[in-house]
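>>> no sequence on this one, just coordinates:
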C-alpha cells in the first residue's frame, strides 16, 4: 500500500529543527507513503536558504546533508500538470492568507491527496473556506 501526501515547504523546514523529531522520524522512515510537492518547493527552499541554516541545529554541512536526504524522499510535480480550474480554486482558497501556498493546495485538489502543513494560519483559513483534506498527524 502506498499512500500519497502533499508536503508543504514549511514542514521540511520543521524537519531541520531538533524539536520536530517525531514528524521527521515518520517522514524518513516511511516506506508506505509517497511525499509529493510542487516544483515551487525548490524555489522556496532556495529563497529561504539563509533562514534554514540560521535556525538549524547543526552545521551548514550537516544541514545540507539532511536537506539532501529530504529531497531524496520527495516526488516533484510540475505545476503545469495541474488543471487551470484547480489552480484558480486553490488561489481563491489561499489568496487572503498567502497566495504562495496556491500550488500546494492546487496539487492537493488535483490529485485528491491530503496536504501536510504546519502553517496553522493557512490550515485554519482553508478549513473556514471548506478545504479539509489534510494529512492526519495523529498517526505519528
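That came in fine, so what should we check first? Just so we're clear, the structure is a prediction, and the values are computed from it rather than from any experiment.
>>> going forward, measure contacts between C-alpha atoms and count neighbours the same way
Noted.
>>> residue boundaries of the strands in this protein?
Ranges of strands in the chain, per DSSP state E, are 3-7, 33-38, 74-77, 115-116.
>>> The second one: which residues count as buried?
Neighbour counts using 16 or more other C-alpha atoms under 10 Å place 34-38 of strand 33-38 among the buried residues.
>>> re the thing from before, what would the strands of the chain look like in TSV with distance to residue 25?
Below are the strands of the chain laid out as TSV (distance: least, C-alpha to C-alpha, whole Å):
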stretch	distance to residue 25
strand 3-7	15
strand 33-38	13
strand 74-77	15
strand 115-116	15
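>>> A further structure is provided below for comparison with the first:
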C-alpha cells in the first residue's frame, strides 16, 4: 500500500516527542506499506521551523534528529513526475478547499494510494466529491 503523508500529519508527528502518530509510522511493520510525501513539504518545514521548535518543546537538535528519522522512512516524491492528468484532477478536487493540498492529492492519485491527513475540511470535501482515499 502507498500512503501519502500531508503537511499537517507530518507536523503532528514531529511536534510530539512520543505519540500514536509517530509510532504508527515508525513501527508499521507491513513491508508492503510505503510512505511518501511531496518535496513541497520541505518548504513548509523551513517556513515553520521556529514554530515547530517552539510548539514541540524540543531543542532544534532534537527536531533535526526526529526529521532525519522520519525522512529515512518516508520517500520524498518530486512533484514534476506527477502526470498532468492527476494534477488537473487534484486541482479540481481541492480548488475550493486549499490549493496547498493539491500536490498531496495529486500524488495520492498518481500512486493509487491512500492520503494520510488530519484536515477535516479536505476530507469532507473529497468524500462529498466521491473520493474516499484516506488512510
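Everything's here; your move. What you see is a predicted model, and the numbers here were worked out from it, not measured in a lab.
>>> TM value for the aligned chains?
Scored against TM-score structural alignment, normalised by the length of the second structure, the superposed chains reach a TM-score of 0.91; 133 aligned residues with a C-alpha RMSD of 1.5 Å.
>>> So for residue 46 of the first structure, which of the strands of the first structure sits nearest?
Minimum separation from residue 46 of the first structure across these (C-alpha to C-alpha) falls at strand 33-38, 14.1 Å.
>>> who's in contact with the closest one?
Residues outside strand 33-38 of the first structure that contact it (C-alpha atoms under 8 Å, 6 or more residues apart in numbering) are 2-8, 73-79, 103-104, 107.
>>> and what of stretch 19-28 of the first structure?
Contacts of stretch 19-28 of the first structure (C-alpha under 8 Å, 6+ apart): 14-15, 70, 73, 140.
>>> again, but for stretch 113-132 of the second structure
With C-alpha under 8 Å, 6+ apart, stretch 113-132 of the second structure has contacts from 1-9, 93-94, 97-98, 104-105, 108, 133-135.
>>> same question, stretch 55-68 of the second structure
Taking C-alpha under 8 Å, 6+ apart as the rule, stretch 55-68 of the second structure contacts 14-17, 53.
>>> Most neighbours out of those residues, which is it?
Ranked by the number of neighbours (other C-alpha atoms under 10 Å), the contacts of stretch 55-68 of the second structure place residue 14 first, at 24 neighbours.
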